[in-house]
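Chemist: Need the 3D shape of this:
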Amino acid sequence: MPAGTAWYHHDQPSSAVTIREAYFDHRGARHGTRKLSKSSRMALALTAACCELGKGKVFVLQPDVSDLSSRRQRLVEARAAFLAVPSLFFVPSTWSADEQARWTTMRPLSQLEELTSRSGVVPLSQSVLPIDVELSSEPEACPTLNGLKTATATIIIAPTPYAGLTQDMRAACGPVDVESLEFRCSSGWGPFQRWRRNDGLIGVVEELASMYHSGRAALAFFGSLRGRLIQANMAAAQAGQAYLLWHATEEE
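Modeler: The predicted structure is shown next:
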């Protein structure tokens, strides 16, 4: 994939955002290529918007739960444990003109290497904003939030973007469904209009930065999030289940 790859497209008339799908060659892969995970693509798309704005970065804490293993029938407990660990987190920063120019000339996989939690860029003592994402390429009839996720902020791409505090979005949905463990706003998207971002991912990043600095959002130390991911891995291994794969791709 070449440098300068556009990770999202914002259709201004409809406000819809399309997150680019991408594949790359992977030695030993069953089909010769691997698909970049949703969380990895979202980190790249959001950080592209951060670069344009000149503030903030979004990092990948873990790939999608679909990356656990192909033996899905054995992974019910592991899936629940990993769902409780946020997939992304926002870190405040200020981009210099040189940093912006450098980022736009980097190849996508080099960008992603810098946005993984193992890159060493983020200190363990850094306060971060945990983020979960609900991503859909087709319009949804109503907002739906996974009740097992625990991040402070939620971004919905449906494909119109929404961004807000998870607890506020869940409150707008009403009680959790005890069977699906989902929060579903059966009345439609009306109650969610206050979180709608007609300005696309630029607006989403602005909202993330606002939440981080406002004092109204529960932040977490990066080290504590990393510890939760390690604990989920250990619990899965002790139960005889597979470790979370540490690559940034999805199983095909």
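Chemist: drop to CA atoms for contacts and neighbour counts, all remaining ones
Modeler: Will do.
Chemist: Would you map the strands across this structure?
Modeler: 8-11, 16-19, 23-25, 33-36, 55-60, 88-94, 127-135, 144-146, 153-157, 161-165, 182-184, 220-221, 249-250 (DSSP state E).
Chemist: And the third one, what does it pack against?
Modeler: Pointing back at strand 23-25 there. strand 33-36 (3 or more CA pairs under 8 Å, 6 or more residues apart in numbering; DSSP states H and E).
Chemist: before we move on, what about the fourth one?
Modeler: Under the contact criterion of 3+ CA pairs under 8 Å, 6+ apart, strand 33-36 touches strand 23-25, strand 249-250.
Chemist: Now show me the structure for the sequence below, then we'll compare the two:
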Amino acid sequence: MRGDLKAAFRREKSGTGRDSLLHGDRLLTQISLKSSLSYIFDKEVSLMLGADAVASLREKLNEFGEAGAVPPPLAQRLIEASAWWLHHPQSPTRAPGFSERVVRGPHGWEVEFGGNYFLVERAILLSKRSISDALERAVVSSSTIDGTRLRKRLNACVRESVAKSNHEEYDYYRGGAPPEMRQPRYIKEPLPDSGTIQDSETASNDRVSNRRVIQLFRPVAFSEDAGFMTFGTQAIKIGDFVDEIWRQANLDSFCL
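Modeler: Below you'll find the model as predicted:
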């Protein structure tokens, strides 16, 4: 026993034991650092949308159709999911039967609510464009779609899809919005494929000099209001409409 203590004392005095401990600590630190970096790298990779995911979402968006060619069942399903009677004797209640009132109007599929029209086709196509824009931003930044930001944009798309009795469109319909949410928040976003303006051109060896590029922007509305968009005693519940768009595009698979 005494011999073991003396040997340990000699190692400590010579620094051998202390060096071994320090070396061990350094190894543990290096291993921990490598593990942390590996975790961060794996996390970043997992937050990127792969080519298959991007193709899958684009395919889903194609199913939303184009202007004049939005599938009627999609328009009907969205109305079925989001229409409400507000002054029902037994409190506000869903009104899926309004899906049978979807007709084609000057702006595509629409539903009449009193003296206004909810332009369901316009809401679908605005949502499609907004999702597509969000997807492109995610691809450029090598990340996934910001779901919170996208939902706020889709909320605003619903309120941008209402027309008056003469079919003149509202810029932003405020019916039923709480006072603090009646005004959306606008953010300037770059227009895709903004034009290139050339001050003067000098062609030389297939090169063009003195080129000035101007990036154009457009104001885009965002809203946290997911409540009732009202038309007298009837309403479209914005959150329900957005939830159904979300399901149709399977956005939970692509968003943070």
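Chemist: Just give the TM-score of the two.
Modeler: For this chain pair, the superposition-based TM-score is 0.25 by TM-score structural alignment, normalised by the length of the first structure; 114 aligned residues with a CA RMSD of 6.5 Å.
Chemist: Throw the helices and strands packed on strand 33-36 of the first structure into JSON lines and include distance to L109 of the first structure and mean neighbour count, thanks.
Modeler: JSON lines is the format used below for those (distance: least, CA to CA, whole Å; neighbours: other CA atoms under 10 Å):
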{"stretch": "strand 23-25", "distance to L109 of the first structure": "9", "mean neighbour count": "13"}
{"stretch": "strand 249-250", "distance to L109 of the first structure": "11", "mean neighbour count": "22"}
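Chemist: what would these look like in a markdown table with distance to V128 of the first structure?
Modeler: Shown next, in a markdown table, are these (distance: least, CA to CA, whole Å):
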| stretch | distance to V128 of the first structure |
| --- | --- |
| strand 23-25 | 29 |
| strand 249-250 | 24 |
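Chemist: Quick one: closest of the ones you listed to R79 of the first structure.
Modeler: R79 of the first structure lies closest to strand 249-250 among these, at 14.5 Å (CA to CA).
Chemist: Summarise which helices and strands that closest one is packed against.
Modeler: Counting contacts by 3+ CA pairs under 8 Å, 6+ apart, strand 249-250 of the first structure packs against strand 33-36.
Chemist: related to what we said a few turns ago, among the helices and strands packed on strand 33-36 of the first structure, which comes closest to F221 of the first structure?
Modeler: Among those, strand 249-250 sits nearest to F221 of the first structure (CA to CA), with 25.6 Å.
Chemist: so who does the residue nearest to A49 of the first structure when sequence neighbours are not counted touch?
Modeler: Distance criterion CA to CA, 6 or more residues apart in numbering; nearest residue to A49 of the first structure, sequence neighbours excluded, is I202 at 5.4 Å. Residues in contact with I202 of the first structure (CA atoms under 8 Å, 6 or more residues apart in numbering) are A49, C50, L53.
Chemist: Filter those down to the ones in helices?
Modeler: A49, C50, L53 (DSSP state H).
Chemist: would you turn the contacts of I202 of the first structure into CSV with neighbour count?
Modeler: Shown next, in CSV, are the contacts of I202 of the first structure (neighbours: other CA atoms under 10 Å):
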residue, neighbour count
A49, 24
C50, 25
L53, 16
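Chemist: E44 of the second structure - how many residues pack around it?
Modeler: Each residue near E44 of the second structure was counted by other CA atoms under 10 Å, and the total is 13.
Chemist: To clarify, my last question referred to I156 of the first structure.
Modeler: Neighbours of I156 of the first structure (other CA under 10 Å): 21.
Chemist: Isn't it up against A163?
Modeler: Yes: taking contacts as CA atoms under 8 Å, I156 of the first structure lies within contact range of A163: 6.4 Å.
Chemist: in the stretch 101-250 of the first structure, which spans are helices?
Modeler: Ranges of helices in the stretch 101-250 of the first structure, per DSSP state H, counting those that start in this stretch, are 108-115, 166-173, 200-214, 222-238.
Chemist: okay, those, which one's buried deepest?
Modeler: Counting by mean count of other CA atoms under 10 Å, helix 200-214 has the highest mean neighbour count of these, with a mean of 20.
Chemist: out of the strands of the first structure, nearest to H213 of the first structure?
Modeler: Comparing those by CA to CA, strand 88-94 comes nearest, at 8.8 Å.
Chemist: orientation of that closest one relative to helix 108-115 in degrees?
Modeler: 90 degrees (axes from the mean of the first three to the mean of the last three CA atoms, to 10 degrees).
Chemist: What about the residue nearest to L208 of the first structure when sequence neighbours are not counted, how many residues nearby?
Modeler: Residue nearest to L208 of the first structure in three dimensions, not counting chain neighbours: F90, with 7.2 Å by CA to CA, 6+ apart. F90 of the first structure: 24 surrounding residues under other CA under 10 Å.
Chemist: ok, F90 of the first structure - contacts?
Modeler: G56, K57, V58, F59, V128, L129, P130, I131, L208, A209.
Chemist: Is it possible to mark the buried ones in the residues you listed?
Modeler: Among the contacts of F90 of the first structure, those buried by neighbour count (16 or more other CA atoms under 10 Å) are G56, K57, V58, F59, V128, L129, P130, I131, L208, A209.
Chemist: can you redo these as CSV with distance to R41 of the first structure?
Modeler: Output for those, formatted as CSV (distance: CA to CA, whole Å):
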residue, distance to R41 of the first structure
G56, 17
K57, 13
V58, 11
F59, 11
V128, 19
L129, 18
P130, 17
I131, 14
L208, 17
A209, 20
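Chemist: Can you tell me which of the residues you listed is closest to A172 of the first structure?
Modeler: Checking those against A172 of the first structure with CA to CA, the nearest one is I131 at 18.4 Å.
Chemist: Quick one: the helices in the stretch 101-250 of the second structure, in order.
Modeler: Counting by DSSP H, counting those that start in this stretch, the helices of the stretch 101-250 of the second structure are 120-140, 147-159, 238-249.
Chemist: Pick the most deeply packed of these.
Modeler: Greatest burial across the helices of the stretch 101-250 of the second structure, using mean count of other CA under 10 Å, falls to helix 147-159, with a mean of 22.
Chemist: And that helix, what does it pack against?
Modeler: By 3+ CA pairs under 8 Å, 6+ apart, helix 147-159 of the second structure packs against helix 120-140, strand 217-222, helix 238-249.
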